[in-house]
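A.B. asks: Next come a sequence and a model predicted from it.
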Amino acid sequence: MLMGERSLMTLTVGRAPAAVPGLPDRRGRAVEPRRSWASPEPFVPRETIFNSMSARRVLWQHMGVRYALLAMLSDVVAAALVGAAVAVSAVPTSRTAVVALLAAPLFVAAVGLCRGYGRNVLGDGPTEFQALGRAAVTLGVVVMALAYFTWVDVPRHVVLLGIPGVVVLAGLQRYAMRLRLHRQRCSGTAMMGTIVVGDQKSAGRVVRDLSAAVHHGYRVDGVCLPSVDDADLVEGVPVVGAIADVVQVVADRAAEVVVVTGASVHGEALRRLSWALGRAGAHLVVAPDLVEVAGPRLSVRPTAGLSLLEVQVDQPRRKLIGKSLLDFAVSVLASIVALPIVLVSAVAIRLDSRGPAFYKQTRVGIDGSTFTIYKLRTMYVDADRRRSELQELSEGNDVLFKMRQDPRVTRVGRVLRRFSIDELPQLWNVVRGDMSIVGPRPPLESEVADYHDSVQRRLHVKPGLTGLWQVSGRSDLDWEESVRLDLRYVDNWSVAMDLMILWKTGRAVLAGTGAY
């Protein structure tokens, strides 16, 4: 029975049991001699072009240290400048001088305590900026507690103006640094050498996703499959070994990250692989088979010695309230600012072509309810009738009709579309509660009639004035990509994501990406 059990353990590639006579060897063919991942013996790197000093200098493991120091320096500069401004603006006293002197070291210490200088958070994702926010809150609480318990009279403008000012200035500097880092990564530097481990299908999916988002810093150098006989290439990336070879591959190629996907390595084998990668100096990342589920919806629940991955299946009420407050505040303020622009545009439309200045249309909202959407008219009044004549010339996706040089668009309409000014009246829809500031594109009734089951999920939230589709290409996207982005938003939305999309919307509008 023991021999039978050992023959069934051939996928536990960290150990290498001998094949049982008379039974086929289910282990895949490896390049290197098999050795236990639990062995204390180190994996000695062999000299290759990948682990030479010149090759390491352009990797994130080397450049990340310098980036962290620059981030710390930028925070020092931001805190010092704001501290000096606070001291100068106030009546010069010993207290204001102390505030100016302590601003920089206290803020940097707070960011460090909030893990804002870790190489795993720098330059990627919102965690870096969240650390600045947490540091500001921590610093504010400490200052107020100090004032309360020691009776030290801390100037109020230090808390109300100084700390927010430091966060804003530090955030802007970090953002500029991040843009530069993303440009470097697009040119191939500051990347993390990555090996993907898994079966051919799962590994291919991970390779495609990582290769499509190089700004995240994962440079896929190779793939390890269950057997080197399975394939030579996976999505254009070479197969550099079997799963049993992965740790030696990491050592030889100076890889920083190993991404494990699929079911080829799991359980005890995955645990042993983490031990071996720790000795090889690489990080282990497990890509679960949960598609389009973002980190905020996932949490680890330790139970009975197990690490259970819990998936949040519905949005908590506090997030719904936060989104409603954001919608109302942004829509009211934006409506006040946009009103003169809308009025001037309306006059220009009437002078340019015959017909009303505004265009009304029935759209489908949350849970299939219908509402009337308002836009500035950008086409001639007979545009709907002429659409059938131009259907074959559509340059949009499979569902939406779009033409880069649509003859139905007026001269003023082209300008309005270029800067998305025609969408501004939809702020009234947001104020009324028909729409949200951020969400999926509001569909037509004819489009909803053709939705298959999964696309119906788009109607689970209010449609938005802007969304992931707008900051990711707009009309340049095909139908499948548009749906994928909308479903990703529906499943993972948060107030922080909405703020990020609003920030990116400004850039997309100014650039005119996909606007026609």
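C.D. replies: Structure received.
A.B. asks: contacts and neighbour counts: CA atoms only from here.
C.D. replies: Noted.
A.B. asks: surely residue 59 meets residue 184?
C.D. replies: No: at 10.9 Å, residue 59 and residue 184 do not qualify as touching, with contact defined as CA atoms under 8 Å.
A.B. asks: Number of residues surrounding residue 254?
C.D. replies: Applying other CA atoms under 10 Å, we find 27 residues neighbouring residue 254.
A.B. asks: hmm, I was thinking of residue 239
C.D. replies: 23.
A.B. asks: in a strand, that's where residue 224 is, yeah?
C.D. replies: Yes: residue state for residue 224 (DSSP: H, G, I helix; E, B strand; the rest coil) corresponds to a strand.
A.B. asks: which residues sit in contact with it?
C.D. replies: 195, 196, 197, 198, 239, 240, 241, 242, 243, 245, 246 (CA atoms under 8 Å, 6 or more residues apart in numbering).
A.B. asks: can I get the residues you listed in a markdown table with distance to residue 492 and secondary structure?
C.D. replies: Output for those, formatted as a markdown table (distance: CA to CA, whole Å; DSSP: H, G, I helix; E, B strand; the rest coil):
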| residue | distance to residue 492 | secondary structure |
| --- | --- | --- |
| 195 | 28 | strand |
| 196 | 25 | strand |
| 197 | 27 | strand |
| 198 | 26 | coil |
| 239 | 33 | strand |
| 240 | 35 | strand |
| 241 | 36 | strand |
| 242 | 35 | strand |
| 243 | 33 | helix |
| 245 | 36 | helix |
| 246 | 33 | helix |
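A.B. asks: putting a second one here so we can go through both:
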Amino acid sequence: MGHVEIPESDISGTVGFAGAPRPRTATARSRPATPEELWTAPAVPRDRVDRPGAKRKPGRHLPLLVLTDVLGLGFPALLVLRAGDQPGAPIAAAVAATAWAVVRAARGRYAARDAGRVRGNPLGDWLVLVGLLAVLLAVTGGSLDPATAVAALVPGPAVAVLAGATARRLSARRGAARRVLVVGEAAGLDRTIGLLNSRTDHAYAVVAAVPVGPAVPNCGMPVPGRLAPERAHDDVSTVLGGALTHDADLVLLAPGPRLDDDRLRRLSWGLHDSGLALCVLSELSGIAAARVRPTSVAGLTLLHVAPPLRRGAQAVLKAVVDRGGAALGLLVLAPVLFCVALAVRLTSPGPVFHRQTRHGRHNRPFTMWKFRTMVADAESRREQLSAANESEGPMFKMRRDPRVTRIGHALRRTSVDELPQLLNVLRGDMSLVGPRPPLPEEVSRYDERELRRLAVRPGLTGLWQVSGRSDLSWQETVSLDLWYVDNWSVATDMGLLARTVRAVTDGRGAY
């Protein structure tokens, strides 16, 4: 285990566990620090080879990623150039493949921490490549046909995307999680760690916390050290000691009144000089990274946040996909719908379909269709079961609802009862992907935050469907719906549709 050399101070005895200094007296903290103490980072050995548990090896997929890019563009380019009888096809393909790797590297696509994450737009890299090769062709006086040469370069962006996705999957399978030490005031620690630990769809594993000030956090994480309420010259050594103790490779700073801009900047100097990665938590929440663009103006770091998609090409494409997908689904699933309708009619008295008023986009009511999964008088019996409601919000949820029929249990578990909502999608009342459509009595109890769920059309499936369905709490459901409302895109919809298949097969949370 490494050690921490702290600046000369009036600390008596040994430093804290694994190098984290013990709390100092108020007198010691108020002593002005020398320039050497403020500007010199502690000497901390960062050799991760001998420390147990250091499993992350940044950049181990870089050679494979570079090789994939080179071969992915070079080999198809060679085939296209030869098919077009272009002179010097092997040399031209080799030059193009090399230039492609150089362009990708120059634009930061092979950065060790981001290997496999296709940052930016691969099409932009490709356009830079085309321009570079056009200039090179003009300078050297080559005789390649321009149209054939451009066609030979087409596979490049597609291979870049596939290679990035493959590298991400390899990293996830081999446990390349970031070991995170969180630093902040007690309330910020509890909130940040609670949110990170409540989800598993990210690569951040919190291993310890360093609180700022005297308050005690309730996050349940190890506390290897504590920062003084005011800036002290042992801030960096305390954080580094905690990181070394728990083999953290990333420090997450949660800003607050006691962790202001100046203190953050000095911590960043010491941590970066010691080879430790740093991340600062933003107060912005529920905003996808693709909508945020950082800029620097007059020494200030600004985050430009793009507005949610409400109109434009993606909105038109979503409408086309909704209507086309619904029509195709009804056509392909017609035999299944007929068999389910017959089964519902023969196994319990009552109508085949259950029609229910729901509220859609801009709080407009519409009639939603489902296969009937409950007894015919289910609505009149709901008041009798109100005391058994298992939801803390306006929704009614009951794991063993006695009104559900035998075939209704099977239909709900497989979500087949939702298929008639394709008619609602075809009519434009709903979308294939969106928030859950609420009942009128639920909407009547919504606050301003919850009403924002109605800014888009409700969906046949959505984040709530692939994240646990009825097992989610009301606040979790609202948070997922609000994230979708503000961050949806056609690509997000396609991903959620694919994940819905797995969620339906699993059946978790469907009752």
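C.D. replies: On my side now, so go ahead. Keep in mind that what you see is a predicted model, and the values were worked out from it rather than measured.
A.B. asks: what's the TM between chain one and chain two?
C.D. replies: After superposition, the two chains reach a TM-score (TM-score structural alignment, normalised by the length of structure 2) of 0.76; 476 aligned residues with a CA RMSD of 4.2 Å.
A.B. asks: Now the common contact residues for residue 59 and residue 184 of structure 1.
C.D. replies: Common neighbours of residue 59 of structure 1 and residue 184 (CA under 8 Å, 6+ apart) are residue 190.
A.B. asks: Name the nearest residue to the alignment partner in structure 2 of residue 274 of structure 1, sequence neighbours excluded.
C.D. replies: Under the alignment defined by TM-score structural alignment, residue 274 of structure 1 is paired with residue 268 of structure 2. Nearest residue to residue 268 of structure 2, sequence neighbours excluded (CA to CA, 6 or more residues apart in numbering): residue 278, at 6.9 Å.
A.B. asks: Can you tell me the SS state at the residue opposite the one you found in structure 1 once aligned?
C.D. replies: Alignment note (TM-score structural alignment): residue 278 of structure 2 maps to residue 284 of structure 1. Classification of residue 284 of structure 1 using three-state DSSP returns strand.
A.B. asks: Could you name the specific helix or strand carrying residue 427 of structure 1?
C.D. replies: Residue 427 of structure 1 belongs to helix 426-432 when assigned by DSSP states H and E.
A.B. asks: quick one: that helix aligns where in structure 2?
C.D. replies: Residue span in structure 2 matched to helix 426-432 of structure 1, by TM-score structural alignment: 421-427.
A.B. asks: how about the helices in the stretch 1-150 of structure 1?
C.D. replies: Here the stretch 1-150 of structure 1 has its helices, by DSSP state H, counting those that start in this stretch, at 2-7, 53-56, 60-89, 94-113, 127-150.
A.B. asks: Which among these is found nearest to residue 229 of structure 1?
C.D. replies: helix 2-7 (20.4 Å; CA to CA).
A.B. asks: for structure 1, what spans make up the strands?
C.D. replies: Here structure 1 has its strands, by DSSP state E, at 192-197, 218-225, 233-234, 237-242, 257-261, 283-287, 298-303, 306-311, 358-364, 370-376, 436-438, 464-466.
A.B. asks: Of all those, which one is nearest residue 157 of structure 1?
C.D. replies: Per CA to CA, nearest to residue 157 of structure 1 of these: strand 436-438, 32.7 Å.
A.B. asks: With structure 2 overlaid, how far apart is that closest one on average?
C.D. replies: Mean deviation of strand 436-438 of structure 1 relative to structure 2 after superposition (mean CA distance after the TM-score superposition for structure 1): 2.7 Å.
A.B. asks: What lies in contact with that strand?
C.D. replies: Contacts of strand 436-438 of structure 1 (CA under 8 Å, 6+ apart): 327, 330-331, 427, 430, 462-467, 498, 501-502.
A.B. asks: hang on, the earlier thing: select, out of the strands of structure 1, the one closest to residue 416 of structure 1.
C.D. replies: strand 370-376 (8.3 Å).
A.B. asks: Could you list every helix and strand that the closest one packs against?
C.D. replies: helix 317-352, strand 358-364, helix 426-432 (3 or more CA pairs under 8 Å, 6 or more residues apart in numbering; DSSP states H and E).
A.B. asks: now those in TSV, with distance to residue 190 of structure 1 and mean neighbour count?
C.D. replies: TSV is the format used below for those (distance: least, CA to CA, whole Å; neighbours: other CA atoms under 10 Å):
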stretch	distance to residue 190 of structure 1	mean neighbour count
helix 317-352	36	15
strand 358-364	45	16
helix 426-432	42	20
